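Asks: here is a sequence together with a model predicted from it:
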Amino acid sequence: MPRMLDVSDAVRAEIGDEEADRLLAGENAPGSYDCTSCRTPGDSEQERTSTVLFIGDETAVLAFAHAGCLPSQVVQVTEEQLQGAVRSISGDAAHAGVPQADPAQAAPGQTGQSMPTQAPPEQAVLGVTSGLVLIAGELHPALVVEPTAPIARPGSFGTTGDDFLPLLIEQGFLPVAELSSVPPVLHGWSVLLAVGQLHAVLQPSVSGGQPVAWWQAHQPLQVTDSWRAAANKHQQVLLFAAPVGSIGRQPREDLLRDALDRAAVAGRLVAATLPLAGT
């Protein structure tokens, strides 16, 4: 039976016209599936379904999602994440979900470690904390990014100072004086949330190809059910960034909000709204 599948041009280019046509005809696509974003059941015979192709260095895994949760797209991930997904799934790996690993917590006040940033000679990593932020009477899913050390401009070896915020402003993030309104959408950037876990913050590729990871979790980070529900509702995530020492580890969302307010008043906060897993 034909499936109500969305197969983007990018996915079709990777899997080929023949395989894409077989999927649309229902030959290789499952009827029922667990959405790779919200993890609730879906049925490609009854509702629009997106094909999401995760590509590692040597392996590719095709996943399925509600079209309302994720668009059909190609996502570059590490081979380690992809192999972890294959190992954890029984049955046909071609119908596997997105990469999984033993999660590090990213609930309010808890921090996950990122890939190293370009900050010689001291190697800094980006700490990422998730939480719900109340703006204009509505709760919004947010990520708060704070480095563990000052960030130097690439190529500026031997210099002092912290260029973290100027570098982000050059990318389109805006300074925040107070948390009274949702920041503008920064097109080209996105937040990858899959299998109920946070995988990466993606930025545009300088070559104009598929987005690349600006921050990527060593292991997918667990978020709360309420955070994930808010992200699926709004289809976007607020990203706040502050220099080292501005926010700190906050054990509760109210304390995290207080720290954000203090950083904003001090002129040490930038922000943008990022689409959820958009390309």
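Replies: Looks like it came in fine. Numbering: from 1, shown residues only.

Asks: switch to C-alpha atoms for all contacts and neighbour counts from now on
Replies: OK.

Asks: now do stretch 182-199: distance to the chain's middle.
Replies: Here the centre of stretch 182-199 is set off from its chain's centre by 5 Å, with CA atoms, centre = their mean, to the nearest Å.

Asks: okay, buried residues for that stretch please.
Replies: 183, 185-186, 189-199 (16 or more other CA atoms under 10 Å).

Asks: now those residues in CSV, please, with extra columns for secondary structure.
Replies: Shown next, in CSV, are those (DSSP: H, G, I helix; E, B strand; the rest coil):
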residue, secondary structure
P183, coil
V185, strand
L186, coil
W189, coil
S190, strand
V191, strand
L192, strand
L193, strand
A194, strand
V195, coil
G196, coil
Q197, strand
L198, strand
H199, strand
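
Asks: nearest to P116 among these?
Replies: H199 (15.4 Å; CA to CA).

Asks: same list (the buried residues of stretch 182-199) but as TSV, adding distance to D17.
Replies: Shown next, in TSV, are those (distance: CA to CA, whole Å):
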residue	distance to D17
P183	40
V185	34
L186	33
W189	29
S190	28
V191	29
L192	26
L193	28
A194	26
V195	27
G196	30
Q197	31
L198	31
H199	29
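
Asks: spatially, which two of the residues you listed are the most separated?
Replies: Spanning the widest gap among the buried residues of stretch 182-199 are P183 and V195, at 26.7 Å by CA to CA.

Asks: second one coming, line it up with the first:
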Amino acid sequence: MPRLLDVSDDVRAEIGDDEADRLLAGENTPGGYDCTSCRTPGDAAQDRTSTVLFVGDETAVLAFAHAACLPSQVVQVAEDQLQGAVQAVTDAPAAPDLPTPAPGAEPAQGAAQAVLGVTSGLLLIAGELHPTLVIEPTGPISRPGAEANGGDDFLPLLREQGFTAVTELTEPPAVLPGWSVLLAMGQLHAVLQPGTGGAPSQVAWWQAHQPLVVTDGWRAAANKTHTVLVFAAPAGVIGRQPREDLLRDALDKAAVNGLLVAAAMPLAGT
């Protein structure tokens, strides 16, 4: 019996028409699967199901997700991250307390050589708790092609990509079209931006060295709003705050000093 399966055009282009047709006919699709996003059971014969293709430098892994959790898509990831994601299917760690600071792997597209640090937390804005990611590089980021002169173009580069300046945290930032936050297998994998130059529909702007664990509280808030707030500040402005109230204080100070930009992004996954 044909499966309730969605194979996007991007996934079809990667795996080929023959394989896509076999999947849609139910020949190569498992009846039961663990959703690559929420990690709960699914049944391709009964549940609307998406095919999600994780593509690394040398490896590609086809996974299945509830259609309500993830749309069918191709996700470009680093090879070591892909191997970590495969391992995480059967060996997911327990969630630590929020906030959860962890180093990132990729700078903003076109930015200079610097590692991004990401902290997840819950922030109270306009009377509602919002799942939040705070991104801060480990050092100054120069504009592509510019000579290193001690300047920092991190915020101008983000504003050029659609992030907006924040002067006070009284309301959530506007949604940035084409961007999203990827939560797969119950863990944070990447911040995705629109692809360019013939790339898939989205590519990773930031990737975790290893899938980043978020707590049930953070994920519950994200599932409620279906949106993640992403704040960014230059190196040394926010720091690794051990508590969410201290993180909020640091964000408020950065906003007052004109050193904070933000965007709201749809949540991909649960």
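Replies: Yep, that arrived. Given the structure is predicted, the values throughout are model-derived calculations rather than measurements.

Asks: TM-score for these two?
Replies: Overlay of the two chains. TM-score (TM-score structural alignment, normalised by the length of the second structure): 0.89; 266 aligned residues with a CA RMSD of 2.5 Å.

Asks: ok, back up a step: what's the closest of the buried residues of stretch 182-199 of the first structure to S32 of the first structure?
Replies: Closest to S32 of the first structure, out of all of those and judged by CA to CA, is V195, at 15.9 Å.

Asks: quick one: map the closest one onto the second structure.
Replies: Aligned against the second structure by TM-score structural alignment, V195 of the first structure finds its counterpart in M185.

Asks: T36 of the first structure now?
Replies: Matched across to the second structure, T36 of the first structure falls on T36, judged by TM-score structural alignment.

Asks: so that match touches M185, yeah?
Replies: Yes. Contact status for T36 of the second structure versus M185: in contact at 4.5 Å, counting by CA atoms under 8 Å.

Asks: find residues that contact each of those two.
Replies: V89 (CA atoms under 8 Å, 6 or more residues apart in numbering).

Asks: check contacts around R48 of the first structure.
Replies: R48 of the first structure makes contacts with M4, L5, D6, H66, A67, as judged by CA under 8 Å, 6+ apart.

Asks: not counting sequence-adjacent ones, nearest residue to the fourth one?
Replies: Pointing back at H66 of the first structure there. T49 (4.8 Å; CA to CA, 6 or more residues apart in numbering).

Asks: if I look at that neighbour, how far off is S8 of the first structure?
Replies: Distance, T49 of the first structure to S8 of the first structure, using CA to CA, to the nearest Å: 11 Å.

Asks: relative to P108 of the first structure, how far out is the aligned partner of L246 of the second structure in the first structure?
Replies: Alignment note: L246 of the second structure maps to L255 in the first structure; criterion TM-score structural alignment. Noted for L255 of the first structure: a distance of 10 Å to P108 of the first structure, by CA to CA.

Asks: what do you get for V75 of the first structure?
Replies: 27 Å.

Asks: same thing with H187 of the first structure?
Replies: Note on H187 of the first structure: its distance to P108 of the first structure, by CA to CA, is 26 Å.

Asks: also P184 of the first structure?
Replies: 23 Å.

Asks: closest one of the contacts of R48 of the first structure to L53 of the first structure?
Replies: Closest to L53 of the first structure out of the contacts of R48 of the first structure is D6 (12.0 Å), distances taken as CA to CA.

Asks: that closest one: what's it in contact with?
Replies: Counting by CA under 8 Å, 6+ apart, D6 of the first structure touches R48, T49, S50, T51, A67, P71, S72.

Asks: which ones among those residues map onto strands?
Replies: Members of the contacts of D6 of the first structure lying in strands (criterion: DSSP state E): T49, S50, T51.

Asks: the second one: neighbour count?
Replies: Which is S50 of the first structure. As a burial measure, S50 of the first structure scores 25 neighbours (other CA atoms under 10 Å).

Asks: secondary structure class for S120 of the second structure?
Replies: Under three-state DSSP, the three-state class of S120 of the second structure is strand.
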